[in-house]
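Novice: Here is a sequence with its predicted model. Questions after.
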Amino acid sequence: MRNRIAFLGDSLTNEGNWQEYFPNQEVVNFGMSGEKSEEIISRIDEVTLWKPSKIFLMMGINDLGDGLNCEEILKNYQIILSKVKEHKEIELIVQNLLPTNDTMFKSGNFDKMDILDVNLHLRDLCEKEKVTFVDLYTAFSTYTYQLIKDYTSDGLHLNEAGYKIWKNCLQSENLI
């Protein structure tokens, strides 16, 4: 029997061809472009109702873009962690936020230090809650905390090379 895998998040998740990347799994992409964490909270029951064995979650970049602070984002992560923990048969895997490239994506809303702050506290939250945490940020970041240009189409979203890196990160952690 194939594992049921759910990918949940915003446009970064939505644009991934997850079933193509993991053909031996039954994959559903629950990513939605532009979504913020509160909207993802409102859809988590839809995802758990599908009864996946694993949920890969990435959210928060749109929250930062909308002016939410780290504390508010982590509060929303905590809500999702609690809701998923009600389903003992589902493993939640939290993936940290990716960097942006401010030379390509001109926006004052995405501060690289805010992304690092969310990622640091998100790692701590996952450790405390005994939830699997995947550090994707490191694989995508330059030494100046920019999204590597070869992996992005616009400084925020990924291109095919970027999705291959993401896929490889998940496989190297033996998560899929």
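Specialist: Received it, and whenever you're ready, just let me know what you need. Residues are numbered from 1 along each chain as shown.

Novice: use CA for all of it now, contacts and neighbours both
Specialist: Noted.

Novice: chain center to stretch 107-124, what's the gap?
Specialist: 13 Å (C-alpha atoms, centre = their mean, to the nearest Å).

Novice: Same check on stretch 30-49?
Specialist: For stretch 30-49, the distance to the chain centre is 12 Å (C-alpha atoms, centre = their mean).

Novice: same check, this time on stretch 92-112
Specialist: 11 Å.

Novice: Going by neighbour count, which residues in it are buried?
Specialist: Burial within stretch 92-112, assessed by neighbour count using 16 or more other C-alpha atoms under 10 Å, is assigned to 92-102, 110, 112.

Novice: let's bring in a second one:
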Amino acid sequence: MKSFKYILLIFLFFSSFSTFAYLENSSNIQTPIASNVLVGDSITAAWPWQELLAKSDIANRGVSGDTSTQILQRMNGILEVKPKKAFLMFGINDFGRGADPEQVFKNYETIVEILQNAKVRVIISSTIKCSANQIYLQSQIINQKVDRLNAKLRDFSRNHGIIFVDINQKLSDSNGGLNKRYTVDGVHLNYEAYKEWAKLLSPLINEN
């Protein structure tokens, strides 16, 4: 238990530092203009989407460690890209910190409202689960929360004319968790997983 608390404290420290560094340095970075913006945490941030999708008109706005609340706080920077489409996928860090699906969903609602008010088309990817054997992440509890959030996001998307991309159908194993063949550590994705995700996003990104 002590080791778990120690790991959690380190995780929270570096998560907070990553967001602080992003906010601190964003004013010094020339913001590219892109029609497509990917919004999320380290899972989004970790991969060069322009190369994977063979398209330059993409801005990656994933920040390592970000929760839905932190993403909400940096929406101005996301809108500076002047996107036409925004692809959302986040939530796992919220649950790692004990948040409820209802809290995360409310943040999603607000983020979608901000984007739609700016005339940005929203596409939501299901929050990706962690592997079922990741005991230090309390994976069973976290994946149950992910399921509850995704059910809310699916219904919300259907009721608001938003495309919902269920990436878990591709990446999950028979136990319902993230398949080991698609992950480097039980949470973050490997190249094969990103290829599967890109197959689902590519037609949407290439739409006019």
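Specialist: It's in. No experiment lies behind these values; they were computed from the predicted model shown.

Novice: What's the match for V184 of structure 2 in structure 1?
Specialist: In structure 1, V184 of structure 2 lines up with S153, judged by TM-score structural alignment.

Novice: Just give the nearest non-adjacent residue to that match, would you?
Specialist: N159 (5.3 Å; C-alpha to C-alpha, 6 or more residues apart in numbering).

Novice: Check structure 2 for its longest helix and report it.
Specialist: helix 2-26 (DSSP state H).

Novice: now what about that one, what contacts it?
Specialist: 63-66, 70, 74, 77, 136 (C-alpha atoms under 8 Å, 6 or more residues apart in numbering).

Novice: and with 6 Å instead?
Specialist: G65 (C-alpha atoms under 6 Å, 6 or more residues apart in numbering).

Novice: Residue in structure 1 paired with G62 of structure 2?
Specialist: By TM-score structural alignment, G62 of structure 2 lines up with G31.

Novice: What count of nearby residues applies to that match?
Specialist: G31 of structure 1 sits with 22 neighbouring residues when counted by other C-alpha atoms under 10 Å.

Novice: ok, now S42 of structure 1?
Specialist: When neighbours are counted by other C-alpha under 10 Å, S42 of structure 1 comes out with 10.

Novice: and what of N60 of structure 2?
Specialist: Counted with other C-alpha under 10 Å, N60 of structure 2 comes out at 21.

Novice: which residue sits closest to S131 of structure 2, ignoring its sequence neighbours?
Specialist: L178 (4.3 Å).

Novice: and what of I80 of structure 1?
Specialist: By the measure of C-alpha to C-alpha, 6+ apart, the closest residue to I80 of structure 1 outside its immediate chain neighbours is I41, 6.1 Å from it.
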